[in-house]
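Participant: starting from these lines, generate the structure:
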Amino acid sequence: MPNYRIGIDVGGTHTDAVVIDENYNVVAEVKASTTEDVSSGIYDALSKVVASANVPVNEIKHAMLGTTHCTNAIVERKRLNNIAIVRIGAPATLAIKPLVGVPDDLREMLGKHVYLVRGGHEFDGRTIAELDEEHLYKIAHEVKGKVDSVAITSVFAPVSADHEQRAAAIFQEVLGDEVALSLSHEIGSVGLLERENATILNAAIVKVARTTASGFINALQQEGIHAQVFFGQNDGTLMSVEYTVKYPILTIACGPTNSLRGASYLSDRADALVIDVGGTTTDVGVLVDSFPRQSFLAVELGGVRTNFRMPDITAIGLGGGTIVRIAEDESFQIGPDSVGHKLPQKSLIFGGDTLTTTDVAVALGIVELGDPSKVAHLNKELLQKIYDRMIEMVEETIDKMKTSQEPIPVILVGGGSVLFPGELQGASEVIKPTNAGVANAIGSAISQVSGQIEKIFSVDELGREKTMELAKDMARQEAIKAGADPEQIYIVDFEDVPLAYLPGNATKIRAKAAGPLFLN
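Facilitator: Now for the predicted structure:
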């Protein structure tokens, strides 16, 4: 029986959907407007693409969603969980309380139940203080019925997670399985405050992830589709619904990474720079072995500094709906604001009253769209200057993202990619693949499943070779948990950094394994 997949990706302007067959050929593609509530735009795109594909719904076996629900919840401060924040680290960490540096409005929402407990470890794994289990039981009884999520962070948990795991067992015993537990060693890397912040945000968006997942499954069932559901995560791979609800923070920034993965597949390139031109922004990222290059910097999310893994993406305020303002002296400003999904109502070529970058491209004969007579009166010389500046903005970003002076291949994708020419400075070639407009949805549909660990190991205990193999095996197990086929998993990223200031020949190892979906 044929095996079809649905891939959906939610962007700032459009929600794109594709149906692909088992050979990854695109059977149908649609673009629907992204809606304020996000969900209705997803359902609209889903029903349109299923109707357009015209394949038996019982042959659609998998559905993949790349969504902005969790990002929006943090940025808009809406629909967040009632959480308890537990830091295990007294007496060593009392000087700086949890949520320091977090914006006041978010601290007020999330900081109602904050606790500091005796325990935690030193950088070399020695215990700072014995874990105060009595205090943990007391906290668990105190928050019972008041919170639906708990964020647990212990000092140097990436070195030793014992105290976090014991705390989790106590909370589970008292609060039951309904209350979600987020453990910092599973989410962030070394660096207490940023890891704690990432864990707090993860705990705060569990409810949003659950609602999104059940809404998506229900929408599929309304179309008669009983498919296995996966969510896109921000390293360009997929995770199961259970994994998503446990680590919803990993869905953040999955949109640009889906575009990178889709661009890699459509162009058959493993190493290139990808420019994804949407309606609101242009995202630029780098492919390394078909996966997005990861960022090594702390990331701000909704004003909160965190250190969980994120793709290295630069976004500029330039897209198909970007507003262009011209002053009386013929000086101009491009963006950063956009008409977004209202392009068909607002732009000049469609009878609106707002000059957009798409109008500029149509007036100059670069794009065929709408009614060109509505922009024929505009000053062509000035428009050419505006267009040249648009290209400069992209070329400057290419320059920032490259790691050497050498030109590299550039893949242009996204609905707004038609705005740009076939030659760009800094690019050895510019590739515009077929189906480039829905590369993000294709990236979502074709993605593999991955697992990653980042942990400090003492190499002296097992020896270098065995330690490396242990780390790789832990990454493989994570990938299997997330839904990968155990027979086809391979290591896609491995990095070890010796830590000179730690005893025991300590080394920080990051390992990532990936493989195709386990088709059962």
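Participant: C-alpha from now on. contacts and neighbour counts both.
Facilitator: Noted.
Participant: buried sites along the helix or strand hosting Ala28?
Facilitator: Ala28 belongs to strand 26-33 when assigned by DSSP states H and E. Buried residues in strand 26-33, counted by 16 or more other Cα atoms under 10 Å: 26-33.
Participant: for stretch 221-236, same thing?
Facilitator: So for stretch 221-236, counting by 16+ other Cα under 10 Å, buried means 225-236.
Participant: distance between the ends of it?
Facilitator: Stretch 221-236 stretches 26 Å from its first residue to its last (Cα to Cα, to the nearest Å).
Participant: about what we covered before: in CSV, list the buried residues of strand 26-33 along with distance to Ala168.
Facilitator: Converted to CSV, these look like this (distance: Cα to Cα, whole Å):
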residue, distance to Ala168
Val26, 45
Val27, 46
Ala28, 46
Glu29, 44
Val30, 44
Lys31, 43
Ala32, 42
Ser33, 42
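Participant: before we move on, the earlier item: quick check: next helix or strand after the strand holding Ala28?
Facilitator: Counting by DSSP H and E, the next helix or strand C-terminal to strand 26-33 is helix 39-53.
Participant: just want the angle from that next one to strand 26-33.
Facilitator: Angle, helix 39-53 to strand 26-33, by axes from the mean of the first three to the mean of the last three Cα atoms, to 10 degrees: 150 degrees.
Participant: let's compare: structure for the following, please.
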Amino acid sequence: MKFRLGIDVGGTNTDGVLLDRNMNVVHSLKTPTTGDVETGIYNTINQLVTNAQADVENIEFAMLGTTQCTNAIVERKNLNKVAIIRIGAPAGTAIKPLAGVPDDLKAILGNYTYMVEGGHEFNGDEISSLNEDKIRLIAEEIKGSVDSIAVTSIFSPVSKSHETQTEEILREVLGDDISVSLSSEVGSMGLLERENATILNASIINVAKKTAEGFEKALNTKGIDAKVFFCQNDGTLMSKDYTLKYPILTVACGPTNSLRGASFLSDNKDAIIVDVGGTTTDIGVLTKGFPRQSSIAVELGGVRTNFRMPDIHSIGLGGGTIIHLEDDDQFKIGPDSVGHRIQEEALVFGGSTLTATDVAVALGKVTLGNPENVNHLNRDLLTAIYQRMTEMVEESIDKIKTSADNMPVALVGGGNVLFPDKLKGAAEVYKPENGGVANAIGSAISQISGEIEKIYAISPENREEILNSAKDLAINETVKAGADSENVEIVDIENVPLAYLPGNATRVKIKAAGDLAI
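Facilitator: Below is the predicted model of the structure:
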């Protein structure tokens, strides 16, 4: 029997699952997340293989979803020194690079910011020719001082020639080992947000490398020789090489994996997914089995960006959320959490901290730990706390809906047992079997995807030809990322006329997905 191994590293638990070739769950489990990636992953893999009595030689694919890159940006840890090159002088110099970026992050990235002549108009015409000599001078200046380089050119999603020329010159001077991030491959339209996304991508290259190597080492230690893939935040996979080039795409892959896993487990392709973890509850919407994408610029670590992100609404409520009791029977729910220390700190496990899990156990909603440890608590107060917890989830469901109609709701994640089987705004509430490890299942079942976004001058005469050409580009991107060329299909098409630009300018965004090439 051949297997797929799915791992999802969260802030509280590292979840693991083994699936057979027919996508049946062979075994699943949770282990506490450790300070270093490798140990927690190894513990999960070791227990999975041992408990399932699976032959490691039969594990074909191994998929990892991780929050390491997100945490590095938010916590400002282990980030690269980044040289920032904007191609767009003299037209694009009014607002300097890193405008609006928090000072503490600027200090970590270093003071290596450059403006160079070049860039394009929306229709692909040059604003001015690229100043190649200045690029060479910059390369000499930053040699040995930075870990990676972020290159952004005006309207590079339309024409990326100046960015690719710049990369060629940088590699001539600095060698092929230097990491270069091009904005045309990272972000969307909008110069400043795309530039910020590219800078963040360049800043987490080393974190992604360490994470990838830790995953491979954990697999090798257990004798597993499988094809390795990493989860990205649109619910699909990418190869190791692709991950090391675009680590920013792993941001928010945890909630996305839960959405995809919930869709698979509940057999629902259009539903609201409520993923209850140890620290937060993440609510998202599935459309045709894939997460609904955010249509607005996203802030990450205080930085405004515009790269692809799922539309996720998060609240500070999970199994480990601390309940603060105040005078006169008043209380405050979170947002702080005991996280992965729940088995030491929660009352039902012999600790001294009142958590959301303790409330649910005391009211008989779930059986866990030692219920006698919470018998002394005021039942009326607990009922009021539980009611407010439920209302917080119901309000979040209401916020993420785009119509007043009730929708199916799937409750997944380790804390899904905390909430009732009926919720306001839900046509039906699903609590699927193995929902506690929906995130790991989501990583294991994922397909490979590719996406393109360009501005075209579209007229009624050339519309079909241009869209077909764009579809071919998206399919080629998908195959390049590791998909089987025989079964790639287009899963999403957007074409939006841009009224503020002349010449029938239309933004075309196409996404394709397909099964792994075996």
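Participant: need the TM-score between these chains.
Facilitator: The TM-score (TM-score structural alignment, normalised by the length of structure 2) is 0.98; 518 aligned residues with a Cα RMSD of 1.2 Å.
Participant: ok, back up a step: run the chain-centre distance for the strand holding Ala28 of structure 1.
Facilitator: How far strand 26-33 of structure 1 lies from its chain's middle: 21 Å, per Cα atoms, centre = their mean, to the nearest Å.
Participant: got it, and stretch 243-255 of structure 1?
Facilitator: 7 Å.
Participant: tell me how far the ends of it are from each other?
Facilitator: End to end - Cα to Cα - stretch 243-255 of structure 1 spans 18 Å.
Participant: what comes into contact with it?
Facilitator: Stretch 243-255 of structure 1 is contacted from outside by 9-11, 66-68, 70-71, 180-182, 187, 198, 201-202, 205-207, 209-210, 231-236, 310-311, 440, 481-482, using Cα atoms under 8 Å, 6 or more residues apart in numbering.
Participant: what about 7 Å?
Facilitator: 9-11, 66-68, 70-71, 202, 205-206, 209-210, 231-234, 236, 440, 482 (Cα atoms under 7 Å, 6 or more residues apart in numbering).
Participant: same check on stretch 29-42 of structure 2?
Facilitator: For stretch 29-42 of structure 2, contacts defined as Cα under 7 Å, 6+ apart pick out 9-17, 44, 48, 211, 214-215, 218, 340.
Participant: and which of those is nearest to Met115 of structure 2?
Facilitator: Thr211 (32.8 Å; Cα to Cα).
Participant: for the closest one, which non-adjacent residue is closest in space?
Facilitator: Val37 (6.5 Å; Cα to Cα, 6 or more residues apart in numbering).
Participant: burial check on that neighbour, number of neighbours?
Facilitator: Number of residues near Val37 of structure 2 (other Cα atoms under 10 Å) recorded here: 20.
Participant: measure it to Val417 of structure 2 for me?
Facilitator: With Cα to Cα as the criterion, Val37 of structure 2 and Val417 of structure 2 are 27 Å apart.
Participant: what helix or strand does the closest residue to Ile313 of structure 1 other than its chain neighbours sit in?
Facilitator: Excluding its sequence neighbours, the residue lying closest to Ile313 of structure 1 (Cα to Cα, 6+ apart) is Gly285, at 4.8 Å. Assigned by DSSP H and E, Gly285 of structure 1 falls within strand 282-288.
Participant: just checking, Ala482 of structure 1 touches Met239?
Facilitator: Yes - shown here, Ala482 of structure 1 and Met239 form a contact pair, counting by Cα atoms under 7 Å, at 5.1 Å.
Participant: what touches both of those two?
Facilitator: Val449.
Participant: higher neighbour count, those two?
Facilitator: Set Ala482 of structure 1 next to Met239 and count neighbours by other Cα under 10 Å: Met239 wins out with 29 against 23.
Participant: helices along the stretch 101-250 of structure 2, start to end?
Facilitator: All helices of the stretch 101-250 of structure 2, identified by DSSP state H, counting those that start in this stretch, fall at 103-109, 132-142, 161-174, 191-203, 205-221, 240-245.
Participant: mean deviation of the fifth one from structure 1?
Facilitator: Overlaying structure 1 shows helix 205-221 of structure 2 at a mean distance of 1.0 Å from the equivalent residues (mean Cα distance after the TM-score superposition for structure 1).
Participant: what do you get for the shortest one?
Facilitator: After superposition onto structure 1, the average distance of helix 240-245 of structure 2 to its aligned residues comes to 0.4 Å, using mean Cα distance after the TM-score superposition for structure 1.
Participant: following that helix, which helix or strand shows up next?
Facilitator: Moving toward the C-terminus from helix 240-245 of structure 2, the first helix or strand encountered (DSSP H and E) is helix 253-266.
Participant: gap between that following helix and the chain center?
Facilitator: The answer for helix 253-266 of structure 2 is 12 Å, by Cα atoms, centre = their mean.
Participant: buried set for stretch 142-151 of structure 1?
Facilitator: Buried, per 16+ other Cα under 10 Å, within stretch 142-151 of structure 1: 143, 147-151.
Participant: top helix in structure 1 by residue count?
Facilitator: helix 380-401 (DSSP state H).
Participant: what angle separates that helix from strand 282-288?
Facilitator: Using the same axes, to 10 degrees: helix 380-401 of structure 1 against strand 282-288 is 30 degrees.
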